[in-house]
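S.K.: No letters, just coordinates:
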C-alpha cells in the first residue's frame, strides 16, 4: 500500500475512477433537477449535490414522522369512508378506488385482499346491490387468489 492507493493500481487509474464517480454524481443531479418543475426547483436551488437535492425533496414532500403518521391516518380514514359518489360512473369509482389503494401501498398500508374486495363491493351504488350480493356469494372473498382485476371484470 502506498499513500496514493494500492501499490498495484496506477495513480492515473484512481484519478480516472474519481472522475467517473464525479461524472455520475453530476448526471444524477442533472436527472433529478430536470424532472422538477420550476417553482420546486427555485425553492431547492441551494442544493448543489444530488444527495442533498434528493434529501431535500424527501423532506419537503414526504415530511417528518408526524406528517407520515398523519398521512397514514388520513388514508385509512379515506379507505373506511370510501363510497360511491352520486352521478359518477362505476368506472370512475374503480379508478378512484385503485388510486386510493396505490397511495396506501406507497406509504406502507397493506390491507388483506378480502378486506379490499369487500370494501369495493360495499361501495358500489345502491342499484348494484343484487349484483354485489351475487358476486359475494359466488366468489370466495377470503382467499388471496381473488384479485381485484377479476373482481373488476365481474363488476364491469
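M.R.: Perfect, thanks for sending it. Computed from a prediction, not measured in an experiment: that's the story for all the values here.
S.K.: all contacts plus neighbour counts: C-alpha atoms, from now on.
M.R.: Fine.
S.K.: Just the helices from the protein, written as ranges.
M.R.: Listed in chain order, the helices of the chain (DSSP state H) span 11-34, 38-43, 50-62, 65-81, 90-106, 113-122, 129-138, 148-155.
S.K.: Reformat those as TSV; add mean neighbour count.
M.R.: As requested, those are arranged in TSV below (neighbours: other Cα atoms under 10 Å):
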stretch	mean neighbour count
helix 11-34	13
helix 38-43	12
helix 50-62	14
helix 65-81	13
helix 90-106	15
helix 113-122	17
helix 129-138	13
helix 148-155	13
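S.K.: Any idea which residue is closest to the centre of the chain?
M.R.: Among the residues of the chain, residue 106 comes closest to the average C-alpha position under Cα atoms, centre = their mean, at 3.3 Å.
S.K.: Take this one as well and set it beside the first:
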C-alpha cells in the first residue's frame, strides 16, 4: 500500500540547504528513517511499473526516478490527455447508442459487444447504470424477441431489473426459440 502512495503522491529525493542557503540533495547517509522508507516504497513502485512493461513502453519511462512520474507518462500514453479522453468517451457513447443486435446474432455475442463498450467506458471514467444497459438491450434486440421483451415490460419494472437478470431471461428465451426451430426442421 505504501508503494501505491508513492505512485499517487509522488516522491522526491530529500533536500537540505547549503551554507549559501541554496537547496541541494541531502546525502543519503543523513536521510532519516522516514525518508529512507519513502525512498524504498518509491523504488518498489518503480520496480513493479518497470517490470510490468514491454520493452517499447519501458523505453518511454526508463529515465523516471519517481513512480508518480512514470505513472503519469503511462496514464497519458494509455488514456490520453483530458481532450483525448473526452473524445474517446464521446466515441464510446456514439458506439453505445448505435449498437444493435444483428439478425442471426446470439444474445451472448451481442452482450459481449455491448459489455466491451460499457467496460471500456468504465476504464475512461463513465459507468453505465443497470437501468441504462437494460433499456439499451431491450431496445436493440431483433423483432423475434418481441414477445419476451413485451412480457418483461408488462411483468417487471425495467428500472428495477439488473442487467444480468434481463440477459439471463433473454438467453433462456433464445434457447427455447432455437429448440422450436430445430424441431421444425
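M.R.: Structure's in. What do you need? Fair warning: this is a prediction, and the values are worked out from it, not measured in the lab.
S.K.: follow-up on the earlier one: aligned partner of the residue nearest to the centre of the first structure in the second structure?
M.R.: Residue 106 of the first structure maps onto residue 123 in the second structure, with residues paired by TM-score structural alignment.
S.K.: Tell me the spacing between that match and residue 53 of the second structure.
M.R.: As defined by Cα to Cα, to the nearest Å, residue 123 of the second structure lies at a distance of 19 Å from residue 53 of the second structure.
S.K.: which ones are touching the alignment partner in the first structure of residue 36 of the second structure?
M.R.: Residue correspondence, TM-score structural alignment: residue 36 of the second structure in this structure matches residue 19 in the first structure. Neighbouring residues of residue 19 of the first structure by Cα atoms under 8 Å, 6 or more residues apart in numbering: there are none.
S.K.: If we use 10 Å, what do you get?
M.R.: Contacts here follow Cα atoms under 10 Å, 6 or more residues apart in numbering; on that basis residue 19 of the first structure touches 13, 25.
S.K.: Then the one 3 residues further on?
M.R.: With contacts defined as Cα under 10 Å, 6+ apart, residue 22 of the first structure is in contact with 16, 28.
S.K.: again with the one 5 residues further on
M.R.: When contacts are counted by Cα under 10 Å, 6+ apart, residue 27 of the first structure touches 21, 33, 50.
S.K.: out of the residues you listed, which one sits closest to residue 79 of the first structure?
M.R.: For the contacts of residue 27 of the first structure, the residue nearest residue 79 of the first structure by Cα to Cα is residue 33; the value is 34.1 Å.
S.K.: how much space is there between the match of residue 106 of the first structure and residue 88 of the second structure?
M.R.: When Cα to Cα is the yardstick, residue 123 of the second structure and residue 88 of the second structure sit 11 Å from each other.
S.K.: Surely the match of residue 106 of the first structure and residue 79 touch.
M.R.: Yes - between residue 123 of the second structure and residue 79 there is a contact at 8.8 Å, judged by Cα atoms under 10 Å.
S.K.: Map residue 64 of the first structure across to the second structure for me.
M.R.: Under the alignment (TM-score structural alignment), residue 64 of the first structure maps onto residue 81.
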